[in-house]
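Asker: The following comprises the amino acid sequence and a computationally predicted model.
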Amino acid sequence: MQNNEIAPEALATRALDIRDLEHLAIALRLKDQPMEIFRAVHAVAQRTIGLSLFTIMSYDAQRLEVERVYTNMPDVYPTGGRKRKQGTAWASQVLLDLKPFRAETPQGIQDAFDDHAVMTGMGLGSILNIPIAYDGVCVGTMNMTHREGWYTATHERIGLLIGSFLAAALLMRNTMPAGDFTGR
């Protein structure tokens, strides 16, 4: 498989069911948090939504920036990467209005993200960003990128449901002193 080809297993998905939610609930109870819940949400999103690139970002509202706390492609998108998100339409929609963002084409990705060339260079042509919120405030985002035309409104609804399992981990991350969070 070449760098810009999407793995065939990334294209096979199935409907979300109660076993997926049970899997996430059990993952929350395990030690080694937040990695257990991050890995569990990633696995459920892979099976039910479909993705090639998956990241979880925490959101620091005071600094108006997001920080990558989980990634399935650390060589391309390492943890710890930060992005300022002030004054963009994406930030207003996702971080303030708590509405998912979906772009179905490479042009849509280019219009919203500075690193669009990296994504499209990997053969990715659609993106879905799910705001993770607690008490009416964004605490982070769950981000999936895949081939062009992949994501739908149904994927947004599934993403909001499974992404809600990330709220506690991201809230804790945002309220802990620097260095105390074990996200990798």
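Answerer: Happy to help now that I have it. Predicted model only: the values in this text are computed from it and were never measured. Numbers count the residues shown, from 1 in each chain.
Asker: going forward, measure contacts between C-alpha atoms and count neighbours the same way
Answerer: OK.
Asker: mind listing the strands for the chain?
Answerer: Shown for the chain, the strands assigned by DSSP state E span residues 53-60, 65-71, 82-84, 101-103, 126-134, 137-146.
Asker: residues making contact with the second one?
Answerer: This points to strand 65-71. Outside strand 65-71, the residues within contact range by C-alpha atoms under 8 Å, 6 or more residues apart in numbering are 38, 53-60, 77-86, 140, 183-184.
Asker: from the middle of its chain, how far away would that strand be?
Answerer: The chain centre lies 9 Å from the centre of strand 65-71; the measure is C-alpha atoms, centre = their mean, to the nearest Å.
Asker: do you know how far the closest residue in space to Phe101 that isn't next to it in sequence is from Glu156?
Answerer: Computed as C-alpha to C-alpha, 6 or more residues apart in numbering, the closest residue to Phe101 that is not its neighbour in sequence is Asn129, at 5.1 Å. As judged by C-alpha to C-alpha, to the nearest Å, Asn129 and Glu156 stand 8 Å apart.
Asker: structure B:
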Amino acid sequence: MAEGQPNASLAALDKALAAAIGHKLFTVLVINWSKNENQRFYTNQPGPYPTGGAKPLVKEGEFYREVIMAGRPRICRTYDDVKRAFFDHELIRSRGCESAVNYPVRWNGRTIGSLNLLHQAEWYREDDMPALSAFAQMTVPALMEIVSRA
């Protein structure tokens, strides 16, 4: 295993996802269940989206219901979808992104984090989900390392 884990694994994942599926913005969120929050642990754009930022889990929200609890990916195909899903949609658009996919990373039937890819409008499709599933499973060791440190 490379030095500097789990960051080295997440940086390699970033490159692999960019090549296989594509993204302009990529982040990895890790759930801290004891604090009831999501923390950004990795980003390819640290200026506008720095690591370490934490947001409370909003149990009434679509992200919580679909991605975290149900373990289903959420695809935002258009900017209107992004506007409904993200409070920072203007910042997202300023980065050249008008579509997104939030893909759950799960272990033992429980979501431990998510892979979040954003790109130009209409970029992500259902056809991308099998590949994202494989990438999410490959992310489990890195996220388990992060969870064990929390």
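Answerer: Noted; the coordinates are in hand. Note that the coordinates shown come from a computational prediction; the quantities given were computed from them, not determined experimentally.
Asker: What is the resulting TM-score of the chain superposition?
Answerer: Once the chains are laid over each other, their TM-score by TM-score structural alignment, normalised by the length of the second structure reads 0.94; 149 aligned residues with a C-alpha RMSD of 1.2 Å.
Asker: before we move on, back to that, so what corresponds to the residue nearest to Phe101 of the first structure in the second structure?
Answerer: Aligning on TM-score structural alignment places Asn129 of the first structure opposite Asn102 in the second structure.
Asker: about what we covered before: need the strands of the first structure in TSV (columns: distance to His23 of the first structure).
Answerer: Formatted as TSV, these follow (distance: least, C-alpha to C-alpha, whole Å):
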stretch	distance to His23 of the first structure
strand 53-60	18
strand 65-71	19
strand 82-84	30
strand 101-103	26
strand 126-134	19
strand 137-146	18
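Asker: I'd like to know which of these lies nearest to Lys31 of the first structure.
Answerer: strand 65-71 (17.0 Å; C-alpha to C-alpha).
Asker: Mean deviation, that closest one versus the second structure?
Answerer: Strand 65-71 of the first structure, aligned to the second structure and superposed, deviates on average by 0.8 Å (mean C-alpha distance after the TM-score superposition for the first structure).
Asker: Centre of the chain to the longest helix anywhere in the second structure, how far?
Answerer: Criterion DSSP state H: the longest helix present in the second structure is helix 129-149. Distance of helix 129-149 of the second structure from the chain centroid (C-alpha atoms, centre = their mean) equals 10 Å.
Asker: what's the matching range in the second structure for the top helix by length along the first structure?
Answerer: Once the first structure is assigned using DSSP H, the helix that runs over the most residues is helix 35-48. Helix 35-48 of the first structure lines up with residues 7-20 of the second structure when matched by TM-score structural alignment.
Asker: what's the mean distance for that stretch versus the first structure?
Answerer: Stretch 7-20 of the second structure versus its aligned partner: 0.7 Å mean (mean C-alpha distance after the TM-score superposition for the first structure).
Asker: Around Val66 of the first structure, count how many other residues there are.
Answerer: Neighbourhood size, Val66 of the first structure [other C-alpha atoms under 10 Å]: 22.
Asker: residue in the second structure matching it?
Answerer: Per TM-score structural alignment, Val66 of the first structure is aligned with Asn38.
Asker: What sits closest to that match if chain neighbours are left out?
Answerer: Ile31 (4.5 Å).
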